[in-house]
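Novice: Give me a 3D structure for the following:
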Amino acid sequence: MTHASHSTNSPFRGFTLREWQEHYRTAPGSLRTTLSMVLGSLSHTDNAWIYRATANQLEDQIAHLESLRQKAEGSMAALPLFGVPFAVKDNIDIAGWPTSAACPAFTYTAEADATVVANLRAKGAIVIGKTNLDQFATGLVGTRSPYGAVRNTFNPDYVSGGSSSGSASVLARGLVAFSLGTDTAGSGRVPAGFNNVVGLKPTKGWLSNKGVVPACRLNDSVSIFALTVADAQTVAHAAGGYDAADAYSRPNPRTAPVAISAHPRFAVPDSLEFFGDAQAEFEFDQALDRLSSSGVTLVPIDFTPFRELAEQLYYGAWVAERTVAVGQIFEESPEVMDPVVRGIVANGLNYSACDAWRAEYLRAELSRKINLALEGFDALVVPTSPTIRTQEEMVQEPVLYNSQFGIYTNFTNLADLSALALPSSLRADGLPAGITLVAPAWHDDALASFGRQWQRSLTLPLGATGITLKPEEYMTSTPLTASVRVAVVGAHLTGMPLNFQLTSRNAVRIEQTTTAATYKLYALANTTPPKPGLVRAETGSAIIVELWDIPLARFGEFVAEIPAPLGIGSLELADGRTVKGFICEPWAIPDATDITHFGGWRSYISHLASLKNA
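Specialist: Next up, the predicted model:
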């Protein structure tokens, strides 16, 4: 049974981004009363929160948002998150608010917003509060905080997962529309899995870490919790982007696919460990069966390098990076730290600079093996966590059980991978079970494209709200700018001789459709392989085309291979959309054969084959 402690009577409980947008469309003057109601509904005894906005802090944000709306002159396109309340993990700065990293002695007042917060506020979002965490983001459990252990939202006897425990909890209960966490070793995925929500672990460097208290700067990622995959994707695009002020920020090269292929191939570990948790093992097997039945090809791969790299994060010289990150407070006042966290941080003193270099060489070698192993696959699918533990069990074995939670998460940032944690099912004991999709860097949108389909196929409640997903919530409201949609009509169609020019550039087939009924199709003379020419005409027909999304950075080289008389122009589709597509110069038409009546190139090729075999 879902745990209902600290529930809210707010009418906005469990609102998705789409519902928030609709609310303000129908009640445009309700911004102040709405947000005051949301803030007022938050319990002061709920230890998922460390800090809640004051009335003045909320009013300052509202006034700023009203000024943004005035500048927009009625157009809300620039404010897609208008008035949407969100929560922020308390190791991320908000100007004028305290940042504690769950260590009261460490607390300071932030001078400026973290870049991700500033980006979200610029899109209209409103910070409602800051959330509890495993101290200094060190842990996957949600119990290592002087503010108290955050309870699982489905059963308070169990852990919430960490370190982003509070962000997962308030989101799962529908108190906010989305929340920010951080993820170094799984802190944005394990809590998502334990609380039945979506956890997006972006590619390192996409979301800036400026204004974030570091855990391991080389491996930190700001992460996103949301009730739907579409919402997580929208928030990531609003929050992300290159930030010159963050030395580890990097621009998206726009070479990765933005969708999963029509016939996905997922890698699966050849050996799986669940530490005796039969229910977790059963639910993962069920998830694999659902993937297979939906058309995904599952292929076992050697998981050894993944496992070896995962072990390095806490049992190798990498732990010394946490020692550096905590810094002065550990050196001068270690007694103020959580004892378990202090013990982990102290281990970093056991390693030399030589050990650190050896660890980096090993990381690079294992990372290369991992990325090579994932070639030819759309993603790796793993359990989000192999098991879950009670609060009491965690007291008995705080380090061992924490380590168990991370065997399918710890390697991800070390190998420069993207990841998406998805709800999967509810176990027989009522606790959530989840899967995580892992792919190379910058495949975030591709993972989200499949995640939306996956979430659509389930009948799970959103988090612990008891609310189910509405059909219109499946799709992202974010227009993706990392690709170009191209209509192909002939030799580039699936299975045709030039299709490799698309697939070799990570293009993904989106759908088959038809042009508007204003085109003629011709078989061009003297082309190898045979190619058609598509020409706009007053008296034409609808011609079958395939739509492919090509990564933006690969589009130019694709176009460069197109020979005359063909080129790329704008095509009108039957449903009114306009996309880029193949067109033909008029001078080639007199020598060509009109094949419009076949309705498409594939039918014409089949006709030629039948004549040859007759």
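Novice: drop to CA atoms for contacts and neighbour counts, all remaining ones
Specialist: Noted.
Novice: list the helices and strands the helix or strand containing residue 433 packs on?
Specialist: Assigning secondary structure by DSSP states H and E places residue 433 in strand 432-440. Packing contacts for strand 432-440, counted by 3 or more CA pairs under 8 Å, 6 or more residues apart in numbering; DSSP states H and E, involve helix 190-194, helix 278-293, strand 379-383, strand 417-426, helix 444-457.
Novice: do you know which of the ones you listed lies nearest residue 82?
Specialist: helix 444-457 (22.9 Å; CA to CA).
Novice: To check against the first, give me the structure of this:
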Amino acid sequence: MTRTSPPDAVRAAYARIRSAEPGHVWIHLRAEEDALADAGDVAARTAAGVDLPLAGLVFAVKDNIDVAGLPTTAAHPEFAFVPATSAPVVERLRAAGAVLVGKTNLDQFATGLVGTRSPYGPVASAVDPDRVAGGSSSGSGAAVGLGLVDFALGTDTAGSGRVPAAFNGVVGLKPTVGLLPADGVVPACPSYDTVSVFAADVALAARVLTVCQAPTTGDVPDPQDAGATRAPDARAWPADAPQGAPAHPVVAVPRDEDLGTLSPAVRAAFAAAIGRLEGTGATVRRIDLTPFLAAGRLLYDGGLVAERAWSYGEFLAGHPEQADPSVAAIATAASGVEGTRVVADQQRLAGLTRQGRRLLDGTDALLVPTAPIHPTFAQVAADPIGVNSTVGTFTNFVNLMDLAAVAVPAGQVDGEGQFGVTFVVPAFHDQVAADLAARFLGEGEEAPLLGAPGVDVAVFGAHLRGEPLNAQLDALGGRYLRDVATAPAFRMLLVEGAVDRPAVVRGGEASVPGELWRLSPASLARLLTSIAAPLALGPVELSDGSTVVGFTGAPTGTEPDITHLGGWRAYRTAAATPA
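Specialist: A predicted model of the protein is given here:
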């Protein structure tokens, strides 16, 4: 694929920005010459042979994320400060070759799902100017939806990385909380905040997420320094994180009675989305969404809202001028929450989370409407709190219950705006959600790998796709990578049993065909314990010179040699052909 040169990409982006309606997307737009200087540096590095995976791409960040030298306002002018260092997520993107063009508008202090709670102006949907862009990451969602940038960073506490995706017709990837560093991000509810990614497709969102996890050489604020805000602890991928979605996943969907906030037309759109999902090979299971919806209500209607007061309540109390009325009302109410109420609702949330996990047991994901409505500006003005609450019906619970999600567009509903759906998965099953989203959008069977630790395993027989034991790899969260062959130094022996299997051993002159799969370290350990002698796992050299873990064996000397048939599938064909 031919990439646009970084300077040309920047010039094209600023041309699009100049020709677009202002729309209150930006709070700070960098001078074009500054962005071009960055692009020139990227071009020089690539010319010198440096691999920059995001070279030729331009991006924006929500204005509650620090960028060195640019004000961070969180959509309150008097809160503004100019950080000396950028948030690690920003540093990593720029180090990978992406060029920043500006900082985007948001619902003040990242509190809201509508995109109208900002003194810098309300942000309109990229698709329908009479309807809101969604919040709180309104400007980031609209910037991608309008095609002004290739991707943008938002943040997500209650749905702010997903609702703007739905309302602007783009993809919103909300990772597991803690997977991306939150240093340099103004907190809203620090226990549940995460940086999120908006892009036109799942593939690019996944690439961006992977870069944001990479090690950084930049300094981040020391939490012990005066004035530093303690960011939530980072969380590393666990050893059992799945490497991909099953070929035939089981996906939970809400019961009809859980969809009461949807109009008949939007219900029909959701039913169509379910049908589209089934067309990709998924099986649907209806579940009771009650505990999830009850958990979501705790974010604003319960004691958990006290975190909003901790984050910015004191500042708003001292700087009421330019405070959004809805945000100020939430902060004021939050400051009166008693500590015992916080603890009670934390315990209530823990119980609801356990119920939710039991309901999702045996499924690979939950599919929900991203939002039940896409409101107009007039509807929000008439009932700012009520409409915002309705918009968050299916998003509020996700971070509270330690779930990850990918929101994708699902078309327009006549007279009712944009519609989208979200794939929700357990923590660190982000890859599963990304794969399902990619299939739903027709981007292919799988999204790019997100970075969970994995081990490449070569299989040659009953574990191949379409063979009797392949379901084991699916159940272990395995991921097919590509077809491979061994170095020309092996032979294949037949191990007969209830399920015939081959043993690929050294001592021959053949290159045996097989497949390369990726398993998590924990899944590899479980696979190993399931293997019966004389089969084993051990180092296998491939035809490309690499060495991977593969199925081999310790033959007894009685196994028939089937090397001459040319591989396991050829053996199966020969065995099924009458003599």
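Novice: and the strand holding residue 433 of structure 1, which residues are buried?
Specialist: Across strand 432-440 of structure 1, burial judged by 16 or more other CA atoms under 10 Å covers 432-440.
Novice: Over which residues of structure 2 does it lie when aligned?
Specialist: With TM-score structural alignment applied, strand 432-440 of structure 1 matches the range 418-426 in structure 2.
Novice: Equivalent analysis for stretch 358-366 of structure 1, please.
Specialist: Under TM-score structural alignment, the match for stretch 358-366 of structure 1 is residues 344-352.
Novice: thinking again about what came up before, quick one: the match of strand 432-440 of structure 1 to structure 1 mean distance?
Specialist: Once the two models are superposed, stretch 418-426 of structure 2 sits on average 0.9 Å from its counterpart in structure 1 (mean CA distance after the TM-score superposition for structure 1).
Novice: Can you give the distance from that stretch to the centre of its chain?
Specialist: Relative to its parent chain, stretch 418-426 of structure 2 has a centroid offset of 11 Å by CA atoms, centre = their mean, to the nearest Å.
Novice: those strands in the stretch 201-350 of structure 2, which residues are they?
Specialist: For the stretch 201-350 of structure 2, the strands defined by DSSP state E, counting those that start in this stretch cover 250-254, 283-287.
Novice: so which of those comes closest to residue 448 of structure 2?
Specialist: strand 250-254 (20.8 Å).
Novice: What helices and strands are in contact with the closest one?
Specialist: Secondary structure elements in contact with strand 250-254 of structure 2, counted by 3+ CA pairs under 8 Å, 6+ apart, are strand 283-287, strand 365-369.
Novice: Nearest to residue 569 of structure 2 among those strands would be which one?
Specialist: Shortest separation from residue 569 of structure 2 across those is recorded for strand 283-287, at 28.2 Å, computed as CA to CA.
Novice: how big is the offset of the closest one relative to structure 1?
Specialist: Taking mean CA distance after the TM-score superposition for structure 1, the mean distance separating strand 283-287 of structure 2 from the aligned residues in structure 1 is 0.4 Å.
Novice: mean distance, the longest helix that structure 1 contains to its aligned residues in structure 2?
Specialist: Using DSSP state H to assign secondary structure, the helix with the most residues in structure 1 is helix 353-373. Following superposition, helix 353-373 of structure 1 is found to deviate from structure 2 by 1.2 Å on average (mean CA distance after the TM-score superposition for structure 1).
Novice: what sits up against the match of strand 432-440 of structure 1?
Specialist: Stretch 418-426 of structure 2 is touched from outside by 127, 162, 165-169, 266, 269-270, 273, 364-371, 373-374, 398, 402-413, 432-433, 436-437, with contacts defined as CA atoms under 8 Å, 6 or more residues apart in numbering.
Novice: out of the helices and strands packed on strand 432-440 of structure 1, nearest to residue 535 of structure 1?
Specialist: Taking CA to CA as the criterion, residue 535 of structure 1 comes closest to helix 444-457 out of these, the separation being 32.8 Å.
Novice: For the stretch 451-600 of structure 1, just list every one of the strands.
Specialist: Listed in chain order, the strands of the stretch 451-600 of structure 1 (DSSP E, counting those that start in this stretch) span 483-488, 508-514, 519-523, 532-536, 544-551, 566-572, 578-584, 593-594.
Novice: Quick check: which of those is nearest to residue 607 of structure 1?
Specialist: Residue 607 of structure 1 lies closest to strand 519-523 among the strands of the stretch 451-600 of structure 1, at 12.5 Å (CA to CA).
Novice: helices or strands next to that closest one in the packing?
Specialist: If you count contacts as 3+ CA pairs under 8 Å, 6+ apart, strand 519-523 of structure 1 packs onto strand 532-536, strand 593-594.
Novice: In structure 2, which residues correspond to the shortest one?
Specialist: Read that as strand 593-594 of structure 1. Mapped onto structure 2 using TM-score structural alignment, strand 593-594 of structure 1 covers residues 560-561.
Novice: Could you check which residue of structure 2 pairs with residue 305 of structure 1?
Specialist: Structural correspondence for residue 305 of structure 1 with respect to structure 2 (TM-score structural alignment): residue 291.
Novice: check contacts around the residue nearest to its match when sequence neighbours are not counted.
Specialist: Leaving aside its chain neighbours, residue 291 of structure 2 sits nearest to residue 352 (5.3 Å; criterion: CA to CA, 6 or more residues apart in numbering). Shown here is residue 352 of structure 2, whose contacts under the criterion CA under 8 Å, 6+ apart are 291-292, 294-295.
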